[in-house]
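Enquirer: structure here, sequence nowhere to be found:
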């Protein structure tokens, strides 16, 4: 069997006296689209935070791309986040009082390309998420929730990543925007990306190849 891209072995995570995860085993393979479900407080977002190198487990082992996960904030962790791991946050994690373009400039900060080339790539990413005609000078706070989520996904398209972690990507959206966002994630999956989605939405979970339920 192929080596897992992500491997959790008897992973535990607690915050003081509160245990959020206990003895979790989970393997995620390259090219999968997997949903992580479970009741509130079961540790769904915590698993994403562990894979996304925002936290470290208190117990057990976590392997990323065949190697033990690096320390949070270390050089290797920062490099993985810059080149391998993309994160779609539940609250979109956009800069509200900045323009769409300023938000899309962030993943291209280290790219040694002309301003024109940056703009072309940004326009292509926006077109891929259904925002081809949007005014990139528009401030993020003026956008609807669905538009903000699409801008956040366009930002992901502009960075090199092999795995996308999506935390309740449709949680605050109506059915139409939910379906549009999921279509974008399915398109990314079809392009070879590994997609890990935390969700409480049964429709979203059923659209994935595999569901891992936390108890």
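Expert: Sure thing, it's come through. These numbers were taken from a predicted model, which means no experiment stands behind them. Numbering: from 1, shown residues only.
Enquirer: okay, CA-based contacts and neighbour counts for the rest of this
Expert: Noted.
Enquirer: just the element for residue 23, please.
Expert: For residue 23, the host element (DSSP states H and E) is strand 18-28.
Enquirer: revised request: answer the last question for residue 12.
Expert: If you go by DSSP H and E, residue 12 is part of strand 6-15.
Enquirer: for residue 184, same thing?
Expert: Judged by DSSP H and E, residue 184 forms part of helix 175-190.
Enquirer: which elements pack onto the strand holding residue 23?
Expert: strand 6-15 (3 or more CA pairs under 8 Å, 6 or more residues apart in numbering; DSSP states H and E).
Enquirer: adding another structure so you can compare the two:
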């Protein structure tokens, strides 16, 4: 029965002239759950193929990490061997631009007795839907983040295209600002000379760019 219905639908499409070029090129609709699915698949890949292999295979060409200074992810990952035990992680929330082409996931990670959190910025190809991460960072926690009953989801308001002010920062710090194409989601990463960093994410609520993530990481302890 299902096959017969599919055949009938295909015939109806042919009778109507098929899918036009304009329809094929129409941007994909916003889908917050797609970013959650990408993060879950990323975590699964780390368990199946290895931690750094998963990072390499899902990174955008311009992706960055912090070790603790900012590095170009693909260059740094070239020399990294997969650890025997890969870190595990789960998304707890997702924040998405109005057009659905940028999403930020944040959640918890575990490795042996250690616990922490992560934040990942994802880019989506507006025509093909392919996801790739462009920024990934996290830190350890003394108290694990409690898993929510449901993954929280929040999308920027549509209909307005606000200008986003760029803060030049202070001398000596490494600052970078990312912005969704529709200017409704922004992310800022700042690394201090001592390795301390801060990653903030803001979402347009129809009136202002509201801060939804503020991750602050202390400078690493000096090596003896």
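Expert: Perfect, I can see it now. Because the structure is a prediction, the values reported are computed rather than measured.
Enquirer: give me the TM-score for this pair.
Expert: Once superposed, chain against chain, the TM-score is 0.25 (TM-score structural alignment, normalised by the length of the first structure); 93 aligned residues with a CA RMSD of 5.4 Å.
Enquirer: rewinding a little: which SSE is immediately downstream of the strand holding residue 23 of the first structure?
Expert: Immediately after strand 18-28 of the first structure, counting by DSSP H and E, sits strand 33-37.
Enquirer: run through who's touching the top helix by length along the second structure.
Expert: If you go by DSSP state H, the second structure has its longest helix at helix 32-49. Contact partners of helix 32-49 of the second structure, identified using CA atoms under 8 Å, 6 or more residues apart in numbering, comprise 51-55, 58, 86-91, 94-96, 100, 103-105, 122, 131, 153-155.
Enquirer: thinking again about what came up before, and the helix holding residue 184 of the first structure, what's buried?
Expert: Residues 177-178, 180-182, 184-186, 188-189 are the ones in helix 175-190 of the first structure that count as buried (16 or more other CA atoms under 10 Å).
Enquirer: any idea of the angle the helix or strand that that helix is followed by forms with strand 18-28?
Expert: Per DSSP H and E, the first helix or strand lying C-terminal to helix 175-190 of the first structure is strand 194-198. Angle of strand 194-198 of the first structure versus strand 18-28, following axes from the mean of the first three to the mean of the last three CA atoms, to 10 degrees, is 150 degrees.
Enquirer: elements contacting strand 194-198 of the first structure?
Expert: strand 33-37, helix 44-51, strand 163-167.
Enquirer: flag every buried residue along the longest helix of the second structure.
Expert: Buried positions in helix 32-49 of the second structure, judged by neighbour count with 16+ other CA under 10 Å: 32, 34-36, 38-39, 42-46.
Enquirer: now do stretch 51-61 of the second structure
Expert: In stretch 51-61 of the second structure, counting by 16+ other CA under 10 Å, buried: 51-56, 58-60.
Enquirer: shouldn't residue 118 of the second structure be within a strand?
Expert: Yes - counting by DSSP: H, G, I helix; E, B strand; the rest coil, residue 118 of the second structure falls inside a strand.
Enquirer: pull the contacting residues for the nearest residue to it once chain neighbours are set aside.
Expert: Take residue 118 of the second structure and drop its neighbours on the chain: the residue closest to it by CA to CA, 6 or more residues apart in numbering is residue 138, 4.0 Å away. Applying CA under 8 Å, 6+ apart to residue 138 of the second structure gives the contacts 116-119.
Enquirer: which one of those has the most neighbours?
Expert: Per-residue neighbour counts (other CA atoms under 10 Å) across the contacts of residue 138 of the second structure peak at residue 119, which has 24 neighbours.
Enquirer: alright, calling it a day.
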